[in-house]
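Colleague: need the 3D shape of this:
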Amino acid sequence: MTQAKLRELLNYDPLTGVFTWRETANNRLRPGDVAGSVRKSGYVNLGVGGKLYLAHRLAWLYVYGAWPSKELDHINENKSDNRIANLRDVNRSQNCQNIRLPKRNTSGVKGVYFDKRASLWHARVYHDGRHHCAGFHARLRDAAAAYAALAAKVHTHNPMALTS
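Modeller: A predicted model of the protein is given here:
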């Protein structure tokens, strides 16, 4: 898929992140119809030329004329929000900074767990392949604050940079 071919088949609105068909794709789809469908994972799939693509990767190609060099991160964590302002080309470590709270987490706070041996809350930030300790704390809210402070220093992800 090239940018020229993509632009020939589809329109893309960078403000909404929505693709629409430029031409009649088949008997069901008409010009102007929204292209793609949301997968169970939350990502939008788009079938073009007999091949399935992830819409956020096509959006990058449409706007920048090249495929992303690494992974694409949805800054606001909404996998179906394909506005170009919500996408950034990042390495794996940067993309992992922007993950939801793991299902196994019992503290309810990212990066914080209760250390039974110490009987304290342990805060730590994972960055560049290793854990950085943000300390042991008697109160959960102190551990959460310590995690947030350290993450703000070492992580490159800034969800506040995106305006809704």
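
Colleague: switch to C-alpha atoms for all contacts and neighbour counts from now on
Modeller: OK.

Colleague: element containing R117?
Modeller: Assigned by DSSP states H and E, R117 belongs to no helix or strand.

Colleague: these two touch, right, L6 and A59?
Modeller: No - using CA atoms under 8 Å, L6 is not in contact with A59, being 9.6 Å away.

Colleague: following up with a second sequence; could you model it the same way so I can compare the two?
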Amino acid sequence: MTKDRSKRIPLPPQKLLLETFRYDADTGLVWWRQPKGSRKLDKSGGTVGGSGYLMVRVDGRLYTLHRIIWKMITGNEPMHLDHINGCRIDNRITNIREVTRSQNNQSIGLTRANKSGYVGVRYSTKDRSWTSYIKSGSKRIHIGNFKEKKLAVESYNKKAIELHGEFAMRKVQHNIFMLAKEFGSENDGN
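Modeller: Modelled structure (predicted):
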């Protein structure tokens, strides 16, 4: 197993978090237990940070709220957490799961560098074809070259589900949505 080199600030003790916040599992929000400075009891804790996650300050240090909530509920401090539905501000405990770094990477959606609009598919000007590819662990797997974009996307979706299971669903759903948008709603993604 490879060593995870993530630099995480250790979270405060669970007892302190439970004394500081009240958690609403239905909304995924935390509420301050005591007013202090600009903190008000009728306002939920946290602000959206540059990364898109809700952030909260405890004892002068800034933390992602989903990690605070996880520790409040479970008492554990995992290396990686995943928002199952992909929404970084949806901190309902039913939407957060502990994952490995590899699983977390498998569930990441489309990146800014993507030009095709589809996860795992690019156009090869050299071959004049659509290429589908996927990563598994540290290995990049070439799935195939296709004359039709739709076939390249569908081959990626099939391989992603085969290799990554539930962690591929966000990417596959994105691709199915984009296929329906580009080729019409009769497309079922298979």
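
Colleague: tm score of chain vs chain?
Modeller: Scored against TM-score structural alignment, normalised by the length of the first structure, the superposed chains reach a TM-score of 0.88; 158 aligned residues with a CA RMSD of 1.6 Å.

Colleague: picking that back up, what about L6 and A59 of the first structure, which has more around it?
Modeller: Legend: neighbour count by other CA atoms under 10 Å for L6 of the first structure and A59, higher for A59 (26 against 18).

Colleague: trace that one over to the second structure, please.
Modeller: Here A59 of the first structure is matched to I69 in the second structure, going by TM-score structural alignment.

Colleague: against which helices or strands is the longest helix anywhere in the first structure packed?
Modeller: With secondary structure taken from DSSP state H, the first structure has its longest helix at helix 140-154. If contacts are counted by 3 or more CA pairs under 8 Å, 6 or more residues apart in numbering; DSSP states H and E, helix 140-154 of the first structure sits against strand 112-115, strand 120-127, strand 130-137.

Colleague: between the second one and helix 140-154, how big is the angle?
Modeller: Read it as strand 120-127 of the first structure. Angle, strand 120-127 of the first structure to helix 140-154, by axes from the mean of the first three to the mean of the last three CA atoms, to 10 degrees: 20 degrees.

Colleague: could you pull out the helices for the second structure?
Modeller: Per DSSP H, the second structure carries helices over the ranges 14-20, 65-74, 101-106, 149-164, 169-183.

Colleague: can you redo these as JSON lines with distance to R88 of the second structure?
Modeller: Putting the helices of the second structure into JSON lines (distance: least, CA to CA, whole Å) gives the following:
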{"stretch": "helix 14-20", "distance to R88 of the second structure": "21"}
{"stretch": "helix 65-74", "distance to R88 of the second structure": "9"}
{"stretch": "helix 101-106", "distance to R88 of the second structure": "13"}
{"stretch": "helix 149-164", "distance to R88 of the second structure": "21"}
{"stretch": "helix 169-183", "distance to R88 of the second structure": "13"}
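
Colleague: for D82 of the second structure, find the nearest of those helices.
Modeller: Evaluated with CA to CA, the helices of the second structure place helix 101-106 nearest to D82 of the second structure, the distance being 6.1 Å.

Colleague: enumerate the positions of the closest one that are buried.
Modeller: By neighbour count with 16 or more other CA atoms under 10 Å, helix 101-106 of the second structure contains the buried residues 103-106.

Colleague: any chance of the residues you listed in CSV, plus distance to V119 of the second structure?
Modeller: Below are these laid out as CSV (distance: CA to CA, whole Å):
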residue, distance to V119 of the second structure
Q103, 16
N104, 16
N105, 13
Q106, 11
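
Colleague: before we move on, back to that, which of the helices and strands packed on helix 140-154 of the first structure is buried the deepest?
Modeller: Among these, ranked by average contacts under mean count of other CA atoms under 10 Å, first place goes to strand 120-127 (a mean of 21).

Colleague: which part of the second structure matches that strand?
Modeller: Strand 120-127 of the first structure corresponds to residues 129-136 in the second structure, going by TM-score structural alignment.

Colleague: what about the matching stretch, how far off from the first structure?
Modeller: With mean CA distance after the TM-score superposition for the first structure, stretch 129-136 of the second structure departs from the first structure by a mean of 0.9 Å once superposed.

Colleague: roughly how far out does that stretch sit from the chain middle?
Modeller: Relative to its chain's centre, stretch 129-136 of the second structure lies at 21 Å (CA atoms, centre = their mean, to the nearest Å).

Colleague: tell me the contacts of the residue lying closest to D128 of the first structure once chain neighbours are set aside?
Modeller: Sequence neighbours aside, S93 is the residue nearest to D128 of the first structure in space, at 6.3 Å (criterion: CA to CA, 6 or more residues apart in numbering). S93 of the first structure sits next to 127-129 when contact means CA atoms under 8 Å, 6 or more residues apart in numbering.

Colleague: and I84 of the second structure, what pairs with it in the first structure?
Modeller: Counting by TM-score structural alignment, I84 of the second structure lines up with I75 in the first structure.

Colleague: so what's the residue lying closest to its match once chain neighbours are set aside up against?
Modeller: In space, and not counting its chain neighbours, I75 of the first structure is closest to N86: 5.2 Å by CA to CA, 6+ apart. Contacts for N86 of the first structure (CA under 8 Å, 6+ apart) come out as 73-76, 162.
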